[in-house]
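Chemist: sequence plus the predicted model coming up.
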Amino acid sequence: MTLNNLKSPKGAHKNIKRIGRGQGSGQGQQAGKGHKGQKARAGGGVRTGFEGNNLPLYMRIPKKGFSNSPFKVSYAEVSLSAIEAKFDSGEVTRELLVEKGLLNGINKRKPIKVLANGELKTALTFVNIDKFTKSAAEAVAKAGGKIETK
């Protein structure tokens, strides 16, 4: 192999479409833009949703009601079975849940809710955990644990 017979591998180089460079290129004359009009002009075209002399759909449909979604509180959910697997005894706090890998990503900052999936056999003290399901709170009490809030 020498410099005069070097070649790119097949499919590595694709010829670019040279628009508006004469009839021989196959993209001459109107350069693939058809005949005149708004879409043929430089910077031409219409915005998304534009309907040309009609009121656009997004303006025609009724806007009513109220959505509480911007104010909705979403919780990082942790199951009792996961806590049972990672904790032997002692306290359960946000910092320890993060350290043991039960909370990661955005869930590190969200308020925590404990779900009653699985059983709790060890007596654990939950410190500053935001919410418990009824059955989770009962399971903690049944196991001899405590729930301490702020």
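Modeler: Alright, I've got the coordinates.

Chemist: going forward, measure contacts and count neighbours with C-alpha atoms only.
Modeler: Fine.

Chemist: centroid-nearest residue for this protein?
Modeler: I106 (10.6 Å; Cα atoms, centre = their mean).

Chemist: all helices for this structure, in order.
Modeler: 57-60, 80-86, 94-99, 134-142 (DSSP state H).

Chemist: quick check: buried residues in the third one?
Modeler: By 16 or more other Cα atoms under 10 Å, the buried positions in helix 94-99 come out as R94, L97.

Chemist: how about the first one?
Modeler: Neighbour counts over helix 57-60 (16+ other Cα under 10 Å) mark no residue as buried.

Chemist: same check on the last one?
Modeler: Of the residues in helix 134-142, those buried under the neighbour-count criterion (16+ other Cα under 10 Å) are A136, A137, A139, V140, A141.

Chemist: okay, the third one and K121: tell me how far apart.
Modeler: Looking back up the chat, that one is A139. Going from A139 to K121 by Cα to Cα, to the nearest Å gives 9 Å.

Chemist: tell me how many other residues crowd the nearest residue to K33 once chain neighbours are set aside.
Modeler: Nearest-residue entry for K33: A40, 5.3 Å, with adjacent residues in sequence omitted and distances by Cα to Cα, 6 or more residues apart in numbering. Look at A40: counted by other Cα atoms under 10 Å, it has 15 neighbours.

Chemist: ok, and here's another one to check against it:
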Amino acid sequence: MDLHTLKPAEGSTHRKLRVGRGRASGKGKTSARGQKGQMSRSGSTHKPLFEGGQMPMARRIPIRGFKNINRKEFAPVNLAALDKFDDGAEITEAVLREAGLVKGRFDGVKILGNGELTKKVSVKASAFSAAAKEKIEAAGGSCETV
């Protein structure tokens, strides 16, 4: 494939519609612009979302709440997912990413208490839920907040 052989996909391009070429063309007389008004005149345009001078929808709707730009977002990992690691393993964020349990951009990893843990593992994460910490320590493992 070369640049000079490229063509648009079949059916993706259309012939330009020639308006204002007589009544028989189907787009004659007012040329699909209607009778009168701003948009029937030649050269008329207005900004997107312009509502003819009335207060625009984007400004009528109230703003609710607050967005914290310094918020930390943690990737959630359940205890059931940690059970696939070997007994005595040290689990860090890098190990979880390698195993495919954490994908994407996050500020850290939070271990949640959903599921059961049967192996003794050492977990290093940004945060732990109370239930997760309890279950990891009950299985003989250790939790370390990084």
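Modeler: Perfect, thanks for sending it. Everything numeric here is computed off the predicted structure, so don't read it as measured data.

Chemist: out of the buried residues of helix 134-142 of the first structure, who's nearest G52 of the first structure?
Modeler: G52 of the first structure lies nearest to A136 out of the buried residues of helix 134-142 of the first structure, by Cα to Cα, at 58.4 Å.

Chemist: can you tell me what that closest one aligns to in the second structure?
Modeler: For A136 of the first structure, the aligned position in the second structure is A132, judged by TM-score structural alignment.

Chemist: contacting residues for the closest residue in space to its match that isn't next to it in sequence?
Modeler: Of all residues beyond its chain neighbours, the one nearest A132 of the second structure is G113 (3.9 Å), with distances taken as Cα to Cα, 6+ apart. Counting by Cα atoms under 8 Å, 6 or more residues apart in numbering, G113 of the second structure touches N78, L79, S129, A130, A131, A132, K133, K135.

Chemist: could you redo the last one with a cut-off of 10 Å?
Modeler: 77-80, 128-136 (Cα atoms under 10 Å, 6 or more residues apart in numbering).

Chemist: can you map out the strands along the first structure?
Modeler: Listed in chain order, the strands of the first structure (DSSP state E) span 76-79, 90-92, 112-115, 124-127, 131-132, 146-148.

Chemist: let me have those strands in JSON lines, extended by distance to H35 of the first structure.
Modeler: Converted to JSON lines, the strands of the first structure look like this (distance: least, Cα to Cα, whole Å):
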{"stretch": "strand 76-79", "distance to H35 of the first structure": "57"}
{"stretch": "strand 90-92", "distance to H35 of the first structure": "71"}
{"stretch": "strand 112-115", "distance to H35 of the first structure": "62"}
{"stretch": "strand 124-127", "distance to H35 of the first structure": "72"}
{"stretch": "strand 131-132", "distance to H35 of the first structure": "65"}
{"stretch": "strand 146-148", "distance to H35 of the first structure": "74"}
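
Chemist: TSV for these, including distance to G28 of the first structure and mean neighbour count?
Modeler: Shown next, in TSV, are those (distance: least, Cα to Cα, whole Å; neighbours: other Cα atoms under 10 Å):
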stretch	distance to G28 of the first structure	mean neighbour count
strand 76-79	59	17
strand 90-92	72	15
strand 112-115	64	20
strand 124-127	74	18
strand 131-132	68	18
strand 146-148	77	15
